[in-house]
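A.B. asks: Provide a 3D model corresponding to the input given below.
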Amino acid sequence: MSPKSLSIESDASNVAHRGRWKVFIVAFTAILMPMLLWTLASPLMSVPDEPSHAIRAAAVVRGEISSVPWSENTQLARADVPRYVAHAHELTCYAFDPTISAGCMRPVAGDPLKIVTTGHSAGTNSPAYYAIVGIPTLVLDGTPALYAMRGVNAVLTAATLALMIMQLTLLRRSRWALVATYIAVTPMVIYLGGAINPNGLEIAAAGALLVTLTATFRIPSSRAGLWERAGFVVVSAALLLSTRSIAMLWVLLIIAAAFALGDKTIVRQLLRKPAAWTAVGLSALFAAGTAYWYLHPAGLSPQQFQGAGTSPRVAFVEMLSRTLDFADGYVGLFGWVDTPSPSFSVIAWSFAIVATIAAALVLGTARGRLTVLALALLMIFIPAITQVVLISSTGYIWQGRYMLALLLCLLVACGIVIDDSDRLPVLPLALKRALMGMLVLLAFGHVFSLLTTLRRYVVSVTGGLREMLLEPQWQPPLSWQALTALMAVAVGAAVWLTYRRAATPLPVGSLAAGTNIVETKAK
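C.D. replies: Predicted coordinates:
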């Protein structure tokens, strides 16, 4: 990197650095609001495996860190929790049958605070995530405690995504990276963020780790700035590792992608910085602790699902052939995998995702294109390889939402690559209109996804708008009408914020005469 280019990058970063916390607060608010709306719109325990996650969280904060098989069902881990938490399993009377509304739920019978023994399927997961999410059960009880657990997850997830956006804005250009982020935060991401489920935090932490590492590898930092980023790296890595076992693979892939998107000169300089080695050391400690946990399983009997015992070769081919079938899980497959997003939403996001990847492959530098291509191929092959490993013991378990962490990283990387190649300080009017049109269509997709899910729980899929208005069988807090209206306001604000950033002319001098700073070599 030439001294002149280095100075431009540093100056642009310094301007953004001074307003970084304002960006964080705005992004946090914009993301948290729709997550909390999903928290209220989804009946308690209506998210996949949410009862088990709630029970595990309540057990961990009461000191049950390790997991032991439950005598009544050795496929489940034992937990001693308040009756109202154990009752979570009984709240799923509508699960797997969209013709049954949430009106079938019944209150807890007996003393809700009495400690009882039950089982859950989250015993193999790291206890770190649950130690945070379970805290509300120590100070609240009943329905408020369960909603508060969802709220804690929403705050964690929204804050982590806001950290990612804050770090993106520190890059010399982040126009298309922010648009890509808007696309990557699908209704399914928002939905999972507003539930008791580590999947939402996993997605957010993966994005935050990728962007923070990329910013660190691309932007010269002051001593204080580098220590701040080092702290963010450690926090992002720790949160990601606390979610699921596959997060260890995400960390390795994210580090590789960040190196590919970074500047070699800056990376070499980081090797002499105490902050960098501190971040590496602390992250390695978290990774070692996570590895130790998963290398000492709880001894639960394996659960059997459809296809157990299938030939690995057949499973591999089957998973490759179903690659596009997982699109519903990327956009929205709500409830107990029984309530898909409307076709409009799936089509809109499919187009936006494909267009973003295609633009990066066409416009990117050689290194950028290779990074995007590698991540895209991993999106195809990781599910197949993972299923091959598990097919003989458990059967087909894969769902589209399991890849949302990598999809977010792929799309954000695409945005960064497109920004590196953008030579237009001002967007043409036609492109502005196309961009606004796409953002608005996706906003409608968010609202339609929420409304479709509300209909499923308020009157079931057999009911219509008339029944929702006049004969609701279940009502969420605030009413479904208020939640839908508030979601329209929330996504409308997100559209405005994203479009405003994307359409704003780039500052003079930020383009460095059209060169890609990451690719610039010293003369």
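
A.B. asks: from here on, just use CA atoms for contacts and neighbour counts.
C.D. replies: OK.

A.B. asks: give the contact list for Trp398.
C.D. replies: Contacts for Trp398 (CA atoms under 8 Å, 6 or more residues apart in numbering) come out as 383, 387.

A.B. asks: name the helix or strand for it, please.
C.D. replies: Here Trp398, judged by DSSP states H and E, is contained in no helix and no strand.

A.B. asks: please enumerate the helices of the stretch 301-450 of the chain.
C.D. replies: 312-321, 327-331, 343-363, 366-390, 404-421, 429-458 (DSSP state H, counting those that start in this stretch).

A.B. asks: save these as CSV, and put in mean neighbour count and distance to Trp227 too.
C.D. replies: Formatted as CSV, these follow (neighbours: other CA atoms under 10 Å; distance: least, CA to CA, whole Å):
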stretch, mean neighbour count, distance to Trp227
helix 312-321, 16, 43
helix 327-331, 25, 35
helix 343-363, 18, 32
helix 366-390, 18, 27
helix 404-421, 27, 23
helix 429-458, 20, 36
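
A.B. asks: which one of the ones you listed lies nearest to Ser283?
C.D. replies: Ser283 lies closest, by CA to CA, to one member of the helices of the stretch 301-450 of the chain: helix 404-421, at 18.7 Å.

A.B. asks: next, the buried residues of stretch 459-477.
C.D. replies: By 16 or more other CA atoms under 10 Å, the buried positions in stretch 459-477 come out as 459-461, 463, 468, 472-476.

A.B. asks: closest one of the residues you listed to Met45?
C.D. replies: The shortest approach to Met45 among those belongs to Pro476, at 13.2 Å (CA to CA).

A.B. asks: distance check, the closest residue to that closest one other than its chain neighbours against Ala54.
C.D. replies: Leaving aside its sequence neighbours, Pro476 sits nearest to Ala41 (CA to CA, 6 or more residues apart in numbering; 5.6 Å). Distance of Ala41 to Ala54, computed by CA to CA, to the nearest Å: 18 Å.

A.B. asks: now swap in Leu451 and tell me
C.D. replies: 26 Å.

A.B. asks: need the contact list for the closest residue to Glu50 other than its chain neighbours.
C.D. replies: For Glu50, ignoring the flanking residues on the chain, the nearest one in space by CA to CA, 6+ apart is Ile196 at 5.6 Å. Under the criterion of CA under 8 Å, 6+ apart, the neighbours of Ile196 are 47, 50, 53-54, 133, 149-150, 153.

A.B. asks: want to put them side by side, so please do this one too:
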Amino acid sequence: MPDGRRALPARRARVPQSGDARAALGRVAGRTFLWAFLALFGLGCGWALAVPYDGFPDEARHAVRAWSAAGGEWVFHGPVLADGTPLIAAPRSLAPNAPASSACFHQHPQLSAACSPPAGLRSDAHHTVAIASGAGRYNPLYYVIVGQPLRLWPTLRGIYLARMLSNALVSALFATSLAVARTARTGRRLLSGLLVALTPVALHLSSAINPAGVEIAAAVMLWSGLVLVVDGRATSPTLIRVCGVGAAVVATVRAGGVAWLALIGCVAALGLSRRHARVLAHSLTVRRWAAVVAVALLAGVGWSAWQDPTGQALSVPPGQSRFSVIANTLNVDVWGRGEYLVKGMVGLVGFGDTSPPGIVFPLWFCACGVILFGSVALTGWRDRARLLLLIGGTAVLTLAADAGPISQGWYLSQGRYLLPVLAGVPILGSYLLAERGILDDAHMARLTRCYVVVLLPFQLITLYATMLRYQRGFPSGDPIPLMPVNPFKGDWLPPLGPQLPLVLAAAGLAGLGALIWRTASRSDTPPAPEADAVPPTHRPARAQRT
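C.D. replies: Reported below is the predicted structural model:
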């Protein structure tokens, strides 16, 4: 132009889509969801059958809460310990180590699961014991659902059915994320980030009787839809519903979900343009789902205010100065537990005491680093601020949650607790790399296929290492102990044998890898309905000015 200004491309016309196009898009989404669900469910079944009872984090404590909630005790009214921890009366078959609230092999990786009394015995199903459970005052939503099999069969049958039910919930949420990536106009840009976000810890929790798995899966689904709505400037009712369901689940399933959701909302708001915000504000679908999320937030906040699920855990004992509390928290969480927290998001399974081979961690961190450092270094200031806000906000909230426990002489946070928020780093980062023109879609497809080859085998390796740990124990010694290698022998064996879990997990991973590989390689996604995935103003993909 004569005055030196760059001409803007003409606005893209909104072309109404026929019913056939919408039906084709629906069929693609349905097929993708089905195949992804079956693959993820198969992998989760491998975990469910391979891990002994209470081998997942706090499983016995969550199982007795599920048993009581499914029986109608949504609000706890029983006795408590001196520190306020609820004592739940439940069948001994679900609390075989009672009065202890955890199994003998917890934090003792050199011990196999054979040291623990067998769980799920029919002879113990009618013998009631009391077990301390910090989950006694948690929101009952998740527990009422997964507790139904435990209530009907407080035996091994009920335990495995409850695990499968939790696995089905998590697999459906993760599969929705992959269906979104397959059918949205620019959804393939999410795939490499999704592969990094679905860490072995996230998938190992899918079959645990523990709401953490559902929270992580719902957050991943929320991130998948939210990035496309905010950064892809989409207005699809389907994506709005995906965001609404994910946000509502995160807000209610665990006490910390409200804080995580607030941080996710801040990151999303920072990336939302005024024009697109006005478009969304005028959408009836957005207003309806905003109301649903608001109700879920009120329910989450109200339950926490009423029941106080954390009790005295977050309180700071009197007599300690604010400076000493902050200094001690930084010292413990940064210097002492920093590596543990970071590894706990990737491969430290069980109670954080079971680790895959050490090579898993640096390679997974490298895969994440390619996306994180690339998007931070090469995009504009607003994108950079959003990613840094996500990481820094998570660190601040974690330190705030740990200040009270550390001042009392223990710690609260685990790496898995951070995944609902930090899963957004690779998902958002991978999308920004393509949206800002740093990598084109062909390069993003190559990156995704590389991650399929490199990262997915680590899922099976982590399961294999976990089976060795629970079946035989990891020997301790100096300087280098000789590790077991045969997963088909041990002092403890899965009830259905060690072969079936490995076969199911391998089949699930093969199916998942094939699905993602084909999704990344193909370019035949049916067009999105009307302007559902078309931005109000189309801009060519290019790097922002820094």
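
A.B. asks: please state their TM-score.
C.D. replies: TM-score for the superposed chains, counting by TM-score structural alignment, normalised by the length of structure 1: 0.86, backed by 511 aligned residues with a CA RMSD of 3.6 Å.

A.B. asks: the contacts of Ile196 of structure 1: which two are farthest apart?
C.D. replies: Val47 and Val133 (15.4 Å).

A.B. asks: more neighbours, those two?
C.D. replies: Val133 (28 against 22; other CA atoms under 10 Å).

A.B. asks: just give the closest residue to the more buried one, not the sequence neighbours.
C.D. replies: Met149 (5.5 Å).

A.B. asks: now do Val144 of structure 2
C.D. replies: For Val144 of structure 2, ignoring the flanking residues on the chain, the nearest one in space by CA to CA, 6+ apart is Ala70 at 4.5 Å.

A.B. asks: swap in Thr157 of structure 1?
C.D. replies: Per CA to CA, 6+ apart, closest to Thr157 of structure 1 is Leu201, 4.8 Å.

A.B. asks: aligned counterpart of that neighbour in structure 2, please.
C.D. replies: Under the alignment (TM-score structural alignment), Leu201 of structure 1 pairs with Val214 in structure 2.

A.B. asks: quick one: its match and Arg322 of structure 2, what's the gap?
C.D. replies: 35 Å.

A.B. asks: likewise Leu141 of structure 2?
C.D. replies: With distances taken as CA to CA, Leu141 of structure 2 is found 36 Å from Arg322 of structure 2.

A.B. asks: what about the two, which has more around it?
C.D. replies: Neighbours of Leu141 of structure 2 and Arg322, each counted by other CA under 10 Å, are more numerous for Leu141; the result is 17 against 11.

A.B. asks: show me what that one aligns to in structure 1.
C.D. replies: Checking with TM-score structural alignment, Leu141 of structure 2 has Ala128 as its match.

A.B. asks: which residues are in contact with its match?
C.D. replies: 242-243.

A.B. asks: going along the chain, name the strands of structure 1.
C.D. replies: In structure 1, the strands defined using DSSP state E lie at 69-70, 73-82, 115-120, 333-334, 339-340.

A.B. asks: go through these and name the closest to Met166 of structure 1.
C.D. replies: strand 333-334 (29.0 Å).

A.B. asks: counterpart of the closest one in structure 2, which residues?
C.D. replies: Counting by TM-score structural alignment, strand 333-334 of structure 1 sits on residues 348-349 of structure 2.

A.B. asks: can you list contacts of the matching stretch?
C.D. replies: 56-57, 200-201, 204, 354-356, 466.

A.B. asks: report the two of those separated the most.
C.D. replies: For the contacts of stretch 348-349 of structure 2, and using CA to CA, no pair is farther apart than Pro57 and Pro356, which are 16.3 Å apart.

A.B. asks: can you count the residues close to the aligned partner of Asp54 of structure 2 in structure 1?
C.D. replies: Under the alignment (TM-score structural alignment), Asp54 of structure 2 pairs with Met45 in structure 1. The local packing of Met45 of structure 1 (other CA under 10 Å) involves 25 other residues.

A.B. asks: residues in contact with the residue mapped onto Ala58 of structure 1 from structure 2?
C.D. replies: Aligned counterpart of Ala58 of structure 1 in structure 2: Trp67 (TM-score structural alignment). Residues near Trp67 of structure 2 by CA under 8 Å, 6+ apart: 90, 143-144, 147-148, 150-151.

A.B. asks: counterpart of Ile88 of structure 2 over in structure 1?
C.D. replies: Per TM-score structural alignment, Ile88 of structure 2 is aligned with Ala79.

A.B. asks: check Leu43 of structure 2 too.
C.D. replies: For Leu43 of structure 2, the residue aligned by TM-score structural alignment is Pro34.

A.B. asks: ok, that match - contacts?
C.D. replies: Taking CA under 8 Å, 6+ apart, one finds 190, 487, 490-491 in contact with Pro34 of structure 1.

A.B. asks: can you do 6 Å?
C.D. replies: Going by CA atoms under 6 Å, 6 or more residues apart in numbering, Pro34 of structure 1 touches Met487.

A.B. asks: just to revisit the earlier point, quick one: the match of strand 333-334 of structure 1 to chain centroid distance?
C.D. replies: 14 Å (CA atoms, centre = their mean, to the nearest Å).

A.B. asks: roughly how far does the spatially most central residue of structure 2 sit from Gly246 of structure 2?
C.D. replies: With distances taken as CA atoms, centre = their mean, Ile216 lies nearest the centre of structure 2, 2.0 Å away. Here the distance between Ile216 of structure 2 and Gly246 of structure 2 works out to 10 Å (CA to CA).

A.B. asks: over to His126 of structure 2?
C.D. replies: Counting by CA to CA, the gap from His126 of structure 2 to Gly246 of structure 2 is 38 Å.

A.B. asks: more neighbours, these two?
C.D. replies: Taking other CA under 10 Å, His126 of structure 2 and Gly246 do not tie; Gly246 has more neighbours (27 against 13).

A.B. asks: what's the counterpart of that one in structure 1?
C.D. replies: Match for Gly246 of structure 2 (TM-score structural alignment): Ser236.

A.B. asks: so that match sits right up against Gly207, yeah?
C.D. replies: No - assessed by CA atoms under 6 Å, Ser236 of structure 1 is found out of contact with Gly207, at 8.7 Å.
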